[in-house]
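S.K.: okay, here's the prediction I keep looking at, along with the sequence it came from:
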Amino acid sequence: FNLQSVIAQDDIMPAEKKGEFLNSGDSDLARALDLEICSQSDVFVPAIPGMFYGNVAGKRIASGLTQILVPAPVVGGSAQASDFVSTYITKKSHFAYSCYC
């Protein structure tokens, strides 16, 4: 995720404020933006397993956005996207299912 390219491409703030924001060093704000963007995107592909992945998956499940694909080696030369769906979705193993579904 490249925060600068998202800000530049999507124009979420006025141009004169971009430099101030990007140079602020506010890692909490960057993490909050990462969480929001990953939670609302069409498809989420987690970079690594962990708390961030679990939190994004929970927010996505709660809002009905169940397109979560987990990177894995392709066996046999070809694969379908459905072969890479997160077990949070296929097995309904995320705790969000007990709260929201």
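M.R.: Sure thing, it's come through.
S.K.: make it CA atoms for all contacts and neighbour counts henceforth
M.R.: Noted.
S.K.: isn't residue 35 up against residue 57?
M.R.: No: with contact defined as Cα atoms under 8 Å, residue 35 does not count as touching residue 57 (10.1 Å).
S.K.: of those two, who's got more company?
M.R.: When neighbours are counted by other Cα atoms under 10 Å, residue 57 comes out ahead of the other of residue 35 and residue 57, with 26 against 16.
S.K.: measure the more buried one to residue 30 for me?
M.R.: Remark: distance between residue 57 and residue 30 (Cα to Cα, to the nearest Å) = 18 Å.
S.K.: again with residue 90
M.R.: If you measure residue 90 against residue 30 using Cα to Cα, the figure is 30 Å.
S.K.: and these two? Which one has more around it.
M.R.: Counting neighbours by other Cα under 10 Å for residue 90 and for residue 30 shows that residue 30 has the greater number, 15 against 12.
S.K.: hold the first one in mind and look at this next one:
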Amino acid sequence: MKKMIVIAALVAGLGSFGSAMAAGDAAAGKVKAAVCAACHGANGVSANALWPNLAGQKADYMLKQMKAFKDGTRKDPLMSPQAAQLSDQDMENLAAYFSSLK
């Protein structure tokens, strides 16, 4: 029984370690977000109802959407070209930054 608990704890710990390694750098995302501010606002809150607020959005959701714009699964005349210029690390950093805002 003790052995099972130790194994379960190790497996759980490895899972959280992998999540931490995949997380973006919010500080780097803030620098990259200067371009996003034109539509999504300086603090991720858009002044125009046509463009969504990014502040406080879930990082996983944002990452999925940016990847969809980049790979063409989701299309938008403004976002698709912007996402095409982003690396995977850029997207993780932006997602970390905007999800950290309230």
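M.R.: Okay, I see it. These numbers were taken from a predicted model, which means no experiment stands behind them.
S.K.: what does the TM-score come to for these two?
M.R.: The TM-score (TM-score structural alignment, normalised by the length of the first structure) is 0.25; 46 aligned residues with a Cα RMSD of 4.8 Å.
S.K.: for the second structure, just list every one of the helices.
M.R.: Taking DSSP state H to define them, one finds helices in the second structure at 2-22, 26-32, 37-40, 59-71, 79-84, 88-100.
S.K.: and the second one, what does it pack against?
M.R.: On a contact count with 3 or more Cα pairs under 8 Å, 6 or more residues apart in numbering; DSSP states H and E, helix 26-32 of the second structure meets helix 88-100.
S.K.: what helices or strands is the helix it packs on leaning on?
M.R.: Counting contacts by 3+ Cα pairs under 8 Å, 6+ apart, the secondary-structure elements packed against helix 88-100 of the second structure are helix 26-32, helix 59-71.
S.K.: residue 93 of the second structure is nearest to which of these?
M.R.: Smallest distance to residue 93 of the second structure across those (Cα to Cα): 4.2 Å, for helix 26-32.
S.K.: so what touches the closest one?
M.R.: For helix 26-32 of the second structure, the surrounding residues in contact (Cα atoms under 8 Å, 6 or more residues apart in numbering) are 90, 92, 93, 94, 95, 96, 97, 98, 100.
S.K.: most neighbours among these, please name it.
M.R.: In terms of neighbours by other Cα under 10 Å, the contacts of helix 26-32 of the second structure top out with residue 95 at 31 neighbours.
S.K.: could you check how far it is from residue 32 of the second structure?
M.R.: Noted for residue 95 of the second structure: a distance of 11 Å to residue 32 of the second structure, by Cα to Cα.
S.K.: joint contacts of those two?
M.R.: Any residue near both residue 95 of the second structure and residue 32 by Cα under 8 Å, 6+ apart counts here, and not one turns up.
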